[in-house]
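Colleague: following is a predicted model, sequence given first.
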Amino acid sequence: MAFHEVRFPADLSFGSVGGPERRTDIVQLTSGFEERNTPWAHSRRRYDAGLGLRSLDDVEKLIAFFEARQGQLFGFRWKDWADFKSCKPSRSPEAGDQVIAHGDGETRSFQLTKTYRSGEGAYARPITKPVAGSVVAAVQDVEQREGVHFELDTDTGIITFVEPPLEGVEISAGFEFDVPVRFDTDRINVSVASFRAGQVPDVPVVEVRV
């Protein structure tokens, strides 16, 4: 897939509106009951980048970024200010934030994940675009050092240990991350007069599978 490992300007994404989207198929039965199913294993996020624009300089920056991505052609990184850490937004990531796997004595590579829990429900989200320099990890609560004990592929979110963790040990990680997205339009309409009057263009952005 065509993807540029560059982040949409974070000062423009701040103030945008968006969040996760699910797809649910609902069949209404003659009895009044429902059958519900989903073809999606993972949620997909959508945003409106236009709401983060505050000046004509911001518009110019947006257009430059849009043109460099050739509209919908190339994907890019997006900072979701409401959800960009392995921990609470008020905290800094720590090595024990997220349990990502358990060792089997052979496997060295593991996908970063973030688990969302509420009551008895839980959803493990693959993290494919971690922020370089933000990832910390631990094996059975013993902190590991990047470049010494493990290597990180920031393009895929896969962490690879020098030595395979022993069978049954807990592997955890903390990190910041971006969302892989693309523009969901090939056109941006901007009116300088209406923008100065407080109206901003619609700039839809949608998450892509990588």
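Modeller: Nice, I can see it.
Colleague: could you use CA atoms for every contact and neighbour count after this?
Modeller: OK.
Colleague: which elements pack onto the longest helix seen in the chain?
Modeller: The single longest helix within the chain, with elements called by DSSP state H, is helix 56-68. For helix 56-68, there is no helix or strand it packs on, judged by 3 or more CA pairs under 8 Å, 6 or more residues apart in numbering; DSSP states H and E.
Colleague: in it, which residues are buried?
Modeller: Residues of helix 56-68 classed as buried: 58-59, 62, 65-66 (neighbour count, 16 or more other CA atoms under 10 Å).
Colleague: and the furthest pair within those?
Modeller: Greatest spacing in the buried residues of helix 56-68, by CA to CA: D58 and F66 (12.2 Å).
Colleague: pretty sure I158 contacts S109?
Modeller: Yes: between I158 and S109 there is a contact under CA atoms under 8 Å: 6.4 Å.
Colleague: secondary structure element holding R46?
Modeller: strand 44-48 (DSSP states H and E).
Colleague: output the contacting helices and strands for that strand.
Modeller: strand 17-21, strand 204-207.
Colleague: tell me the one of the buried residues of helix 56-68 nearest I171?
Modeller: Using CA to CA, the buried residues of helix 56-68 come closest to I171 at F65, 37.7 Å.
Colleague: ok, that closest one to R7 distance?
Modeller: Counting by CA to CA, to the nearest Å, the separation of F65 from R7 is 10 Å.
Colleague: try it against this one:
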Amino acid sequence: MKTLHNKALLRIGDEHATTRHEVIRETALIIKNEHVRTRNILQEILLILQHVLAPLTILVILTLRLCVSSQQIYNVLLEMRSARLLDTRWTFFQAPYVFKDALGRVYPIPSEFDFDLIRTIIKGRFWQKPGYRQVLLADYELLTTRDTRQVISANTYLWPDATISMAIVLNTPSTGTDCCPISGCRSTRCENRQEGGKLCLQCLV
């Protein structure tokens, strides 16, 4: 009787052990399946993030480039604003001559021009103006303003930015009524010069 009881206990113990083992095995299988499922979900999320992050990365790069370009444009505008304004008074390679003709007009003549070109400009400026006949006959003199006793000729070297004055030569004899041809002077106090022409005693032209 005791032996039967022991066998029953052993059988019950084996059944409990088997049941416990089955529970553990099934639980482990469930955990494994959940782990696999979780890993698959994470892989899918990673793929989605990669597809999303790639355009975002490109967008960030383009935004940075746009910011850099905008900053460069802004810097250029600042440089242009602070840069010294160009002198647009003339477009010559060097400062022109300042020419004052016998009518009192002042205008520039390029310092690259020679004596013949200067005379051509004078002829054009006096077209249909008082003194045009004297200009055609070359009855005038060109003088340096700093020293009106220095008559300019084809052999005279002038520095750029030199000031040239023009005086029309009167060949008629002096009757006391002759006057200086320089506009604004018109003095009648003139005397003949040894080298030809006349000298105004008032403005020394």
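Modeller: The structure has been received and is ready for your questions. A quick note: this is a predicted structure, and the numbers were derived from the prediction, not measured.
Colleague: could I get the TM-score for this pair?
Modeller: For this chain pair, the superposition-based TM-score is 0.21 by TM-score structural alignment, normalised by the length of structure 2; 72 aligned residues with a CA RMSD of 5.4 Å.
Colleague: downstream of the longest helix of structure 1, the next helix or strand is which one?
Modeller: Counting by DSSP H and E, what follows helix 56-68 of structure 1 is strand 75-78.
Colleague: so who does E207 of structure 1 touch?
Modeller: When contacts are counted by CA atoms under 8 Å, 6 or more residues apart in numbering, E207 of structure 1 touches 44-46, 179-182.
Colleague: out of those residues, which are buried?
Modeller: Buried among these (16+ other CA under 10 Å): 44-46, 179-182.
Colleague: just the closest of these to N37 of structure 1, please.
Modeller: R44 (16.2 Å).
Colleague: I'd guessed that closest one sits against R125; true?
Modeller: No: using CA under 8 Å, R44 of structure 1 is not in contact with R125; the gap is 10.4 Å.
Colleague: and the helices in structure 2?
Modeller: Using DSSP H, helices in structure 2 cover 2-82, 115-125, 132-136.
Colleague: which of these sits most buried?
Modeller: helix 132-136 (a mean of 16; mean count of other CA atoms under 10 Å).
Colleague: what helices or strands is that helix leaning on?
Modeller: Applying 3+ CA pairs under 8 Å, 6+ apart, one finds that helix 132-136 of structure 2 contacts helix 115-125.
Colleague: packing partners of the helix it packs on?
Modeller: Using 3+ CA pairs under 8 Å, 6+ apart: helix 115-125 of structure 2 touches helix 132-136.
Colleague: burial count for the closest residue to E141 of structure 2 other than its chain neighbours?
Modeller: Nearest-residue entry for E141 of structure 2: A167, 5.3 Å, with adjacent residues in sequence omitted and distances by CA to CA, 6 or more residues apart in numbering. Using other CA atoms under 10 Å, A167 of structure 2 has 22 neighbouring residues.
Colleague: do I have it right that A167 of structure 2 meets L142?
Modeller: Yes: between A167 of structure 2 and L142 there is a contact at 6.5 Å, judged by CA under 8 Å.
Colleague: give the residues shared as contacts by those two.
Modeller: With CA under 8 Å, 6+ apart, A167 of structure 2 and L142 have no common neighbours.
Colleague: before we move on, back to that, quick check, nearest of the buried ones among the contacts of E207 of structure 1 to H102 of structure 1?
Modeller: V179 (25.3 Å).
Colleague: quick one: A137 of structure 1 and S172 of structure 1, what's the gap?
Modeller: For A137 of structure 1 relative to S172 of structure 1 (CA to CA), the value is 6 Å.
Colleague: again, but for V27 of structure 1
Modeller: The gap separating V27 of structure 1 from S172 of structure 1 is 40 Å, by CA to CA.
Colleague: higher neighbour count, these two?
Modeller: S172 (25 against 12).
Colleague: contacting residues around the residue lying closest to the more buried one once chain neighbours are set aside?
Modeller: Excluding its sequence neighbours, the residue lying closest to S172 of structure 1 (CA to CA, 6+ apart) is V99, at 4.2 Å. Neighbouring residues of V99 of structure 1 by CA under 8 Å, 6+ apart: 113, 170-173.
Colleague: just the element for R36 of structure 1, please.
Modeller: Here R36 of structure 1 is assigned to strand 34-37, by DSSP H and E.
Colleague: packing partners of that strand?
Modeller: strand 25-28.
Colleague: show me what counts as buried in the strand it packs on.
Modeller: By neighbour count with 16+ other CA under 10 Å, strand 25-28 of structure 1 contains no buried residues.
Colleague: now do it: which elements does it pack against?
Modeller: In this structure, strand 25-28 of structure 1 packs against strand 34-37, with contacts taken as 3+ CA pairs under 8 Å, 6+ apart.
Colleague: tell me the buried residues in the strand it packs on?
Modeller: Buried, per 16+ other CA under 10 Å, within strand 34-37 of structure 1: nothing.
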